[in-house]
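Undergrad: predicted model, plus sequence, below.
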Amino acid sequence: MSNRKPIRKAVFPVAGLGTRFLPATKAIPKEMMAIVDRPLIQYAVDEAREAGIEQMIFVTGRGKTAIVEHFDVAFELETTMGERGKDLGALDSSRATPGDIITVRQQVPMGLGHAIWCARAIVGDEPFAILLPDELMVGEPGCMKQMVEAYDEVGGNLVSVLEVPHEEVSSYGVIDPGEANGALTQVKGLVEKPPVDQAPSNKIVSGRYILQPEVMRVLEDQGKGAGGEIQLTDAMAKMIGDQPFHAVTFEGNRYDCGSKLGFVEATLALALQRDDMGGDVRAMAERLLAR
C-alpha cells in the first residue's frame, strides 16, 4: 500500500530499576549489562537500525544517563585510542547520528503502558515500534526486520510471538489466534498470564511490537490494570477489531535477559556463535562440565 506510513521511530522502555540483578544494577542500568562485549541496549538498537528505523526514543528514569552516554562520541577515549594506533571499529555501532536519540522521563513506575504513553509527543501521528531490551532476540534477519516486512504486507498493529510448551503459558501474555498464513496469524484477543487450562494458544507475546498511534489515545484514558499498573496489553486488546491486528512468529532465538538464568544462557549462546572465541568457549564449557 503506497499510502502506508513507514516505521521510522522506535520506543525503548528503559526506566526499570533492575532489582532482580542487584547489586550489579545498583549504579549501572540493567540495559547496560553486557552480553559478551555489547550492552543489552546496543543489541536492541542494532536490531531497530537493521529494520530501517531512524529515531530511537528512550523512556528513561533517574540514574539512567549511562544509556544515553553509551551512544555519544567519547572524545577522550577515541583520541587516546587514535594516538596509540588502536582500531576504533569496535565503537562504530555505539555512535548515534546527531538527533537520532531522544529521551523522555517516566517519573513514576506505573507500568509498560504508561512508559509508552510518556513518548506520545515524539511518536506523534506515526506508527511506531517498541523494543523491550530485556528480550534479546537473535535471528537473521532480526526480529524487528521480520516484523517490518510483515507490516509492509498487512499494516495495522503487530506483535512478535513465539511458541512455548503449554505448561509455561501462565507466565506470559498469549494471543487468541485467528486465521494463520505462514508466519502471520490474525489476533482475535490477548490474554495476560492465563491459567494453563484456559489459555487460547501457546503463542506468547515476546517483547516486540508495531503499533498505530491511536494506542496513545487509548492509554490516555486507561485505568490501572494488573499489578496496579497501566498495562500495554489492555490497550492493545481494545484496538482489536477496530484495526488489523496480527502476530508474527519470530524465526530465531529468544533469551529472557530479565532473569539471571536467561542472561547467562544468552552470554554462553552468543559467545559460542562468535568466530573469535566460539571454539575456546566450547572447550572451556566442556572442561567445566567435566569437573
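TA: Cool, the structure landed. Numbering: from 1, shown residues only.
Undergrad: C-alpha from now on. contacts and neighbour counts both.
TA: Will do.
Undergrad: burial measure for the nearest residue to Met33 once chain neighbours are set aside, as a count.
TA: Take Met33 and drop its neighbours on the chain: the residue closest to it by CA to CA, 6 or more residues apart in numbering is Pro39, 5.1 Å away. Counted with other CA atoms under 10 Å, residues neighbouring Pro39 total 19.
Undergrad: Pro39 contacts Met32, doesn't it?
TA: Yes: using CA atoms under 8 Å, Pro39 is in contact with Met32, at 4.7 Å.
Undergrad: where along the stretch 151-291 of the chain do the helices fall?
TA: With DSSP state H, counting those that start in this stretch, the ranges of helices along the stretch 151-291 of the chain come out as 214-220, 232-239, 260-273, 278-290.
Undergrad: ok, and here's another one to check against it:
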Amino acid sequence: MFSKPIRNITTLVLPVGGLGTRLHPLTIHTPKALVKVAGRPLLDYMLIEARDAKIKDVVLVINPSQRAAFEKYVRRSRTLFPSLKFHVRLQHKPLGDGHAVAQAAEIVKNRPFAVRFCDDIVLGRVPALASLIAHATRQNGSVILLERVPKKIVSRYGVVGARKIGKRLYRIFRIVEKPVMKDAPSNLTIVGGYVFMPSIMRRLKLAVRALSSKEKDVLRLAFVLEDGLAKKEKIFGWELEGVRLDCGTLEGIARAEKYIRKSGKRW
C-alpha cells in the first residue's frame, strides 16, 4: 500500500501496441491508435485528456513493427501538445495489457501513474483522466474508471464487485473478467482508464519475471489487480460522468464519428 500522501500524478502510460484486427481494413496500414475519428487520431483524444490533467510525461508502449508511424506521430504531437514529454517503449511480444504497462517501469519508477487505452473516448463536463487523478489523490489509492451497462452485455467486459462509498465512488472488492450474466457481481464494468499506486507496477514487474515461455501465457492488468485485492490493497472505482464511445470495432468508430460531429465540440 502507498502510505505517503500523493502530491502529483504526472505520468501517463498509453499501451498502443495492438494490431487492431477488429478494425480491418482501417488498420491494414495504420496502427489502431492512429485511426481517425472526426478528423483526429484516437491517440489525440488521450493526449487532450493528458494535457487537461496536467500530465508531464507520456509513455507510448508500441509494437516494434509500427515504430516509424508512431515516431512520425510523436514529432507532430510535440508541436500540438508542447507541455507533454514523449517516451516510446517497445513491447516485443503481445503478452497482454499488463505486460505492456510494465514496459513503462523505467519511466514510472516508484511513483503513482495513470493508464489510458485508446479504445475508449470519454466525453463529459469533467475530463475522465483529471477526475481519476483527483479521486486517487483524495483516496490515496488506485482508481479504476467504471461504466454501468445493461446486464445483458456484461459478458463483454471486466466487471467489478463494489460497495458505494460516495457520489459515483466505490470501494472495489472483486474483479471478474467477462462473466456470464448470472455470475456477474454487478453491472459496473471497467473502462480503459486507471490511476495506479506504485505497488501495482511492482506487482507487474514481479509477474513479468514469472511469465513462462508458453505462447499463450499472458499478463493481464485484471490478474494483478485481483492479486492486490486479495492482499487487502485499496482499489477504488469511479463511475464516469458523460458518454463513453467504444472505438474497438468498426461499428463503434462509426458511432463515435457521428456523435462527435453532431456534438459540434471543437478539439
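TA: Here it is on my side, so go on. Just so it is clear, the structure is predicted and the values come from calculations on it, not from any experiment.
Undergrad: take the helices of the stretch 151-291 of the first structure and lay them out in TSV including mean neighbour count and distance to Asn3 of the first structure.
TA: Shown next, in TSV, are the helices of the stretch 151-291 of the first structure (neighbours: other CA atoms under 10 Å; distance: least, CA to CA, whole Å):
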stretch	mean neighbour count	distance to Asn3 of the first structure
helix 214-220	18	17
helix 232-239	19	21
helix 260-273	16	39
helix 278-290	12	46
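Undergrad: would you mind saying which of these lies nearest Gln198 of the first structure?
TA: When the helices of the stretch 151-291 of the first structure are compared by CA to CA, helix 232-239 sits nearest Gln198 of the first structure, at 17.4 Å.
Undergrad: average gap between the closest one and the second structure?
TA: When the second structure is overlaid, helix 232-239 of the first structure sits 0.8 Å from its aligned residues on average, using mean CA distance after the TM-score superposition for the first structure.
Undergrad: spatially central residue in the second structure, please.
TA: What sits nearest the mean C-alpha location of the second structure, by CA atoms, centre = their mean, is Arg116, with 2.6 Å.
Undergrad: any idea which of the helices of the stretch 151-291 of the first structure gets closest to Leu22 of the first structure?
TA: Among the helices of the stretch 151-291 of the first structure, helix 260-273 sits nearest to Leu22 of the first structure (CA to CA), with 10.6 Å.
Undergrad: so where is the closest one in the second structure?
TA: Using TM-score structural alignment, helix 260-273 of the first structure corresponds to residues 250-263 of the second structure.
Undergrad: where along the stretch 101-250 of the second structure do the strands fall?
TA: 113-116, 120-123, 142-148, 158-166, 169-177, 188-196, 235-239, 243-246 (DSSP state E, counting those that start in this stretch).
Undergrad: now do the same for the residue nearest to the centre of the second structure: its match in the first structure.
TA: In the first structure, Arg116 of the second structure lands on Leu131 (TM-score structural alignment).
Undergrad: gap between that match and Ile57 of the first structure?
TA: As judged by CA to CA, to the nearest Å, Leu131 of the first structure and Ile57 of the first structure stand 10 Å apart.
Undergrad: identify the contacts common to those two.
TA: Ala10, Val11, Phe12 (CA atoms under 8 Å, 6 or more residues apart in numbering).
Undergrad: which residues touch the aligned residue in the second structure for the last one?
TA: Spelled out, that is Phe12 of the first structure. Phe12 of the first structure maps onto Leu14 in the second structure, with residues paired by TM-score structural alignment. Taking CA under 8 Å, 6+ apart as the criterion, Leu14 of the second structure is in contact with Val58, Val59, Leu60, Val61, Val101, Val115, Arg116, Phe117, Cys118.
Undergrad: which of these fall within helices?
TA: Among those, the members falling in helices are Val101 (criterion: DSSP state H).
Undergrad: what sits against Leu175 of the second structure?
TA: That one is not Leu; residue 175 of the second structure is Ile. Gly158, Val159, Val160, Gly161, Ala222, Leu225, Glu226.
Undergrad: quick one: map the fourth one onto the first structure.
TA: When you say that, I think you mean Gly161 of the second structure. Per TM-score structural alignment, Gly161 of the second structure is aligned with Asp176.
Undergrad: I'd say its match and Val187 touch.
TA: Yes: using CA under 8 Å, Asp176 of the first structure is in contact with Val187, at 6.0 Å.
Undergrad: more crowded one of the two?
TA: More crowded of Asp176 of the first structure and Val187, by other CA under 10 Å: Val187, with 24 against 17.
Undergrad: need the counterpart of the more buried one in the second structure.
TA: Under TM-score structural alignment, Val187 of the first structure pairs with Ile172 in the second structure.
Undergrad: quick one on the thing from earlier: wait, isn't the match of Arg116 of the second structure in contact with Val205?
TA: No: look at Leu131 of the first structure against Val205 with CA under 8 Å: they stay out of range, at 12.0 Å.
Undergrad: tell me the one of the shared contacts of Leu131 and Ile57 of the first structure nearest Asn181 of the first structure?
TA: Ala10 (26.4 Å).
Undergrad: host element of the closest one?
TA: strand 9-13 (DSSP states H and E).
Undergrad: that strand vs the second structure, average offset?
TA: Following the fit onto the second structure, the mean deviation recorded for strand 9-13 of the first structure is 0.2 Å by mean CA distance after the TM-score superposition for the first structure.
Undergrad: that strand to strand 203-211, inter-axis angle?
TA: Computed by axes from the mean of the first three to the mean of the last three CA atoms, to 10 degrees, the angle separating strand 9-13 of the first structure from strand 203-211 equals 130 degrees.
Undergrad: picking up where we left off before, can you match the contacts of Leu14 of the second structure up with the first structure and say which hold?
TA: Shared with the first structure under both residues aligned by TM-score structural alignment, their matches' CA atoms under 8 Å, the contacts from the contacts of Leu14 of the second structure are Val58, Val59, Leu60, Val61, Val115, Arg116, Phe117, Cys118.
Undergrad: Val180 of the second structure: which of the residues you listed is nearest?
TA: For those, the nearest to Val180 of the second structure is Phe117 (23.9 Å; CA to CA).
Undergrad: looks like that closest one contacts Gly17 (just checking).
TA: No: contact criterion CA under 8 Å: Phe117 of the second structure and Gly17 do not qualify, at 10.5 Å.
Undergrad: between those two, which one's more packed in?
TA: Gly17 (25 against 19).
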